[in-house]
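J.: After the sequence you'll find the predicted model.
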Amino acid sequence: MSATFHDLKDASVFITGGGNGIGAALTEGFLAQGAKVAFVGRSDASAFVAAMDKAYGSRPLFIQCDITDTAALQAAMEQAVGAHGPFAALVNNAANDMRYDAMEITPEVWDDSQAVNFKAYFFACQKAAELMADKGSIINFSSITYMMGAAGMVPYVSANAGITGMTRALAREWGPKGIRVNAIAPGWVFTEKQETMWATPEAKAAFLEKQCLKEFIQPEDMVGGTLFLASDASAMMTGQVMVIDAGVVHAG
């Protein structure tokens, strides 16, 4: 990392989807700062946990959990606080950006998408606010897809628009408690999932043309902004959306 956030040392941090993709980069980024990290995910992350323990001498707490099961998610958060103390930061990262033709979306598809991409975010925020001490930082991962009006993924785009509204509303409601709520809107981040399922050479080249910066965005590029929002370095920032997209969407 190019920066050290001293107040994150020994801070209790909870990350959803922290064992792969962007989430794994975030887990490693917080561990490198000396934070105590707990994360949830649906798939077994034992190998990743062991690798992090070997690299940093600090073993993240992994709790296998489906975040659409609200009771299980909130129980996992309570377990994490029992192990590491009250949360300094929550990072809502887990998401599912599946593609659908709008005319083929069923009520079941819609509900399933909102359950993972939106509902789980709110109930993680709600529990984090309960489990934080006198202050804390909540960081919700959104997406520039809702700013672009991306086609072929209406449930996901709608959820991310909702995340932004929710972020601003919670920032207003919980500000008096000392809880900051911000969002990060990544551009197209080339995780293993993206490379496997959708990142054809043609699609990548076309998207690169939209970026001001002509480099493909990697999961590690999301770490610095997340650490900043978790740290007291951003103490007077709340209700904001930080766009990290190499310049695809911008004001002006």
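T.: Perfect, I can see it now. Residues are numbered from 1 along each chain as shown.

J.: can we go C-alpha only for contacts and neighbour counts from here?
T.: Fine.

J.: ok but residue 91 is inside a strand, no?
T.: Yes. Judged by DSSP: H, G, I helix; E, B strand; the rest coil, residue 91 forms part of a strand.

J.: Contacts only, for it.
T.: Residue 91 makes contact with 13-16, 138-141 under the criterion CA atoms under 8 Å, 6 or more residues apart in numbering.

J.: Confirm that residue 243 sits in a helix.
T.: No. When classified by three-state DSSP, residue 243 is found to be strand rather than part of a helix.

J.: what comes up buried for stretch 78-92?
T.: 78, 80-81, 84-92 (16 or more other CA atoms under 10 Å).

J.: hang on, the earlier thing: among the contacts of residue 91, which are located in strands?
T.: 13-16, 138-141 (DSSP state E).

J.: Can I get those in a markdown table including neighbour count and distance to residue 228?
T.: Putting the ones in strands among the contacts of residue 91 into a markdown table (neighbours: other CA atoms under 10 Å; distance: CA to CA, whole Å) gives the following:
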| residue | neighbour count | distance to residue 228 |
| --- | --- | --- |
| 13 | 29 | 13 |
| 14 | 30 | 15 |
| 15 | 25 | 15 |
| 16 | 28 | 18 |
| 138 | 29 | 12 |
| 139 | 27 | 10 |
| 140 | 27 | 13 |
| 141 | 24 | 14 |
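
J.: between the residues you listed, which is closest to residue 34?
T.: residue 13 (10.6 Å; CA to CA).

J.: Take this one as well and set it beside the first:
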Amino acid sequence: MIDPTAAPDATYASYPSLADRTVLVTGGADGIGAAAVEQFARQGSRVAFVDINTTKAAETIERCADAATPHVPVFYEVDLVDIPALQEAVARARAELGGITVLVNNAANDERHTWDEMTPEYWDDRINVNLRHYFFAIQAVAPGMIADEHGSIVNIGSSSYMMQEDF
């Protein structure tokens, strides 16, 4: 996360075209997602983010408020394996903030494990947590982007699962 007090003289890239654009970030409460929320907010974007971690979400919002961003991000508590809840959050973001211009699919979660510990049930759960919602978030925002004739979708992935130390 970017801590504005850690580097008070730091300068950040400025993208005026992002001002007043609506951005939706999945997994925006912590880590890369929180950094995305904070940086889009610094650009003047109207940011909505979804996550299950309400404590970290409040911290992210507080950092944006402390940085005096033009728009304080909006948080929706959503478990992304619940696709109807995700679709509802997208609809709420669109209604409250305007058409979604940027979708950042970021949310994921995995514990370290070896390949031989993988069960079909765990595999299905990880697909639901780490991949399935990406498609349905895209499906929820794409019609608006197509109608508006612009928009960007960023899907973030990770190879961190390969960091298992004991194979």
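T.: That came through, no problem. This is a predicted model, so every value here is computed, not measured.

J.: List the TM-score for the superposed pair.
T.: Once superposed, chain against chain, the TM-score is 0.83 (TM-score structural alignment, normalised by the length of the second structure); 150 aligned residues with a CA RMSD of 1.9 Å.

J.: Just give me the closest of the ones in strands among the contacts of residue 91 of the first structure to residue 42 of the first structure.
T.: residue 16 (9.8 Å).

J.: corresponding residue for that closest one in the second structure?
T.: Aligned by TM-score structural alignment, residue 16 of the first structure pairs with residue 26 of the second structure.

J.: That match contacts residue 89, correct?
T.: No. Using CA atoms under 8 Å, residue 26 of the second structure makes no contact with residue 89, being 10.5 Å away.

J.: okay, and the common contacts of these two?
T.: Contact with both residue 26 of the second structure and residue 89 is made by residues residue 50, according to CA under 8 Å, 6+ apart.

J.: quick check: longest helix of the first structure.
T.: Assignment by DSSP state H gives helix 154-174 as the longest helix of the first structure.

J.: tell me what that one is packed against?
T.: The contact analysis (3 or more CA pairs under 8 Å, 6 or more residues apart in numbering; DSSP states H and E) places helix 154-174 of the first structure against helix 107-114, helix 145-148, strand 179-186.

J.: what ranges do the strands span in the second structure?
T.: 22-26, 46-51, 74-77, 100-105, 152-155.

J.: Out of the ones you listed, which is closest to residue 130 of the second structure?
T.: Using CA to CA, the strands of the second structure put strand 100-105 closest to residue 130 of the second structure, at 9.9 Å.

J.: Where in the first structure does the closest one align, residue-wise?
T.: Going by TM-score structural alignment, strand 100-105 of the second structure sits over residues 87-92 in the first structure.

J.: How about stretch 35-43 of the second structure?
T.: Under TM-score structural alignment, the match for stretch 35-43 of the second structure in the first structure covers residues 25-33.

J.: before we move on, back to that, the match of strand 100-105 of the second structure: average distance to aligned residues in the second structure?
T.: Stretch 87-92 of the first structure, aligned to the second structure and superposed, deviates on average by 0.4 Å (mean CA distance after the TM-score superposition for the first structure).

J.: now stretch 44-60 of the second structure: how far from the chain's centre is it?
T.: Centroid separation for stretch 44-60 of the second structure versus its chain: 8 Å, with CA atoms, centre = their mean, to the nearest Å.

J.: what does it rub up against?
T.: So stretch 44-60 of the second structure is contacted by 18-30, 34, 37-38, 40-41, 69-80, 89, 93, 97, 107 (CA under 8 Å, 6+ apart).

J.: Apply 6 Å and report the result again.
T.: The contact list for stretch 44-60 of the second structure (CA atoms under 6 Å, 6 or more residues apart in numbering) reads 18-29, 70-71, 73-79.
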